[in-house]
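Novice: no letters, just coordinates:
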């Protein structure tokens, strides 16, 4: 009986190390990049330039408050473009009134998938900041 305990202990130790090594090799890279070789891009309808597509999508989805419409409001929104093109970590980095901040986040949350950024030939999570403008 004394010899079986060390064998069981050795088998347990071997399996623990084997599973740990296996899961270590399969961990996903969760790094968020600010500088990439190929920036994320957004396509919408017939637009060809990402900045124009973003502006067109935002302008088509803007909601005006029940106030004077001859004003200029800009809310800076920061997002992370995930590897699958979805947006996460959406937040206002420079806002104005709460109503505009909330609407800016809602518009960005409703955006379809993006083409993710690349570092080398590897698709990576990328942080971007862009304005949502009422004018």
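Specialist: Nice, thanks for sending it over. Bear in mind the structure is a predicted one, so any value in this text is a computation, not a measurement.

Novice: use CA for all of it now, contacts and neighbours both
Specialist: Noted.

Novice: where exactly do the strands run in this structure?
Specialist: Here the chain has its strands, by DSSP state E, at 32-33, 73-81, 87-94, 117-119, 122-134.

Novice: please name whichever of those strands is nearest to residue 52.
Specialist: strand 122-134 (12.0 Å; C-alpha to C-alpha).

Novice: for burial, what's the neighbour tally of residue 103?
Specialist: 18 (other C-alpha atoms under 10 Å).

Novice: quick one on the thing from earlier: just put the strands of the chain in a markdown table and tack on distance to residue 41 and mean neighbour count.
Specialist: What follows is these, written out as a markdown table (distance: least, C-alpha to C-alpha, whole Å; neighbours: other C-alpha atoms under 10 Å):
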| stretch | distance to residue 41 | mean neighbour count |
| --- | --- | --- |
| strand 32-33 | 15 | 14 |
| strand 73-81 | 9 | 20 |
| strand 87-94 | 12 | 17 |
| strand 117-119 | 8 | 20 |
| strand 122-134 | 10 | 19 |
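
Novice: helices of the chain, start to end?
Specialist: 4-25, 50-61, 98-109 (DSSP state H).

Novice: picking up where we left off before, and of the strands of the chain, who's closest to residue 39?
Specialist: Going by C-alpha to C-alpha, the one of these nearest residue 39 is strand 117-119, 4.6 Å.

Novice: another structure for you, compare them:
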């Protein structure tokens, strides 16, 4: 009888611990930019973000006809940038350069939902003009 009771208690503790781990993973998942109540912002706003990209983006030897590349990244609760990924690349090193520039970004203001700071997934289009 004691063994059965001990087994039931052990199973209960294991299931409770498992549920806690799952909740933590879900709570840490980033919100989409459009879903948060207070959206994260680059220091100085969107115009300053465009200035930052314009100053720091060094166009590689790009042979293409121009277009829009997309970079996705997470703005953490402390405003730092992580998980920078190229969503749409134009080739010739443009995606790698955009990734480098965004990774060097200063801290943003954090996003908030229901009064709590949250991680936010942000997708940024960057237009590249034809070099020809």
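Specialist: Perfect, I can see it now. It should be emphasised that the depicted structure is a prediction, and the values quoted were computed from it without experimental measurement.

Novice: report the TM-score for the pair.
Specialist: The TM-score (TM-score structural alignment, normalised by the length of the second structure) is 0.71; 123 aligned residues with a C-alpha RMSD of 2.9 Å.

Novice: sorry, back to before: in CSV: the strands of the first structure, plus distance to residue 39 of the first structure.
Specialist: Putting the strands of the first structure into CSV (distance: least, C-alpha to C-alpha, whole Å) gives the following:
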stretch, distance to residue 39 of the first structure
strand 32-33, 10
strand 73-81, 10
strand 87-94, 14
strand 117-119, 5
strand 122-134, 8
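
Novice: of the ones you listed, which is nearest residue 11 of the first structure?
Specialist: strand 122-134 (37.9 Å).

Novice: once you drop chain neighbours, what's closest to the residue mapped onto residue 127 of the second structure from the first structure?
Specialist: In the first structure, residue 127 of the second structure lines up with residue 133, judged by TM-score structural alignment. Of all residues not flanking residue 133 of the first structure in the chain, residue 74 sits nearest, at 4.5 Å (C-alpha to C-alpha, 6 or more residues apart in numbering).

Novice: residue 112 of the first structure corresponds to which position in the second structure?
Specialist: So, by TM-score structural alignment, residue 112 of the first structure is matched to residue 106.

Novice: now for its match: which residues touch it?
Specialist: 42, 43, 80 (C-alpha atoms under 8 Å, 6 or more residues apart in numbering).

Novice: likewise for residue 134 of the first structure?
Specialist: Residue 134 of the first structure neighbours (C-alpha under 8 Å, 6+ apart): 59, 62, 64, 71, 72, 73, 74.

Novice: how many residues are close by the counterpart of residue 63 of the first structure in the second structure?
Specialist: Under the alignment (TM-score structural alignment), residue 63 of the first structure pairs with residue 58 in the second structure. Counted with other C-alpha under 10 Å, the neighbours of residue 58 of the second structure add up to 12.

Novice: gap between the residue lying closest to residue 58 of the second structure once chain neighbours are set aside and residue 57 of the second structure?
Specialist: Spatial nearest neighbour of residue 58 of the second structure, excluding adjacent residues (C-alpha to C-alpha, 6+ apart): residue 97 at 7.0 Å. Per C-alpha to C-alpha, to the nearest Å, residue 97 of the second structure is found 7 Å from residue 57 of the second structure.

Novice: just want the most central residue of the second structure.
Specialist: residue 74 (1.3 Å; C-alpha atoms, centre = their mean).

Novice: if you skip the residues just before and after it, what's nearest to that one?
Specialist: In space, residue 74 of the second structure is closest to residue 121, 4.5 Å off (C-alpha to C-alpha, 6+ apart).

Novice: rewinding a little: just flag the most distant two among the contacts of residue 134 of the first structure.
Specialist: Taking C-alpha to C-alpha as the measure, the contacts of residue 134 of the first structure have their most distant pair in 59 and 71, spaced 14.6 Å apart.

Novice: of the two, who's got more company?
Specialist: residue 59 (15 against 8).

Novice: now do the contacts for the residue nearest to residue 36 of the second structure when sequence neighbours are not counted.
Specialist: Of all residues not flanking residue 36 of the second structure in the chain, residue 113 sits nearest, at 5.3 Å (C-alpha to C-alpha, 6+ apart). Neighbouring residues of residue 113 of the second structure by C-alpha under 8 Å, 6+ apart: 36, 37, 38.
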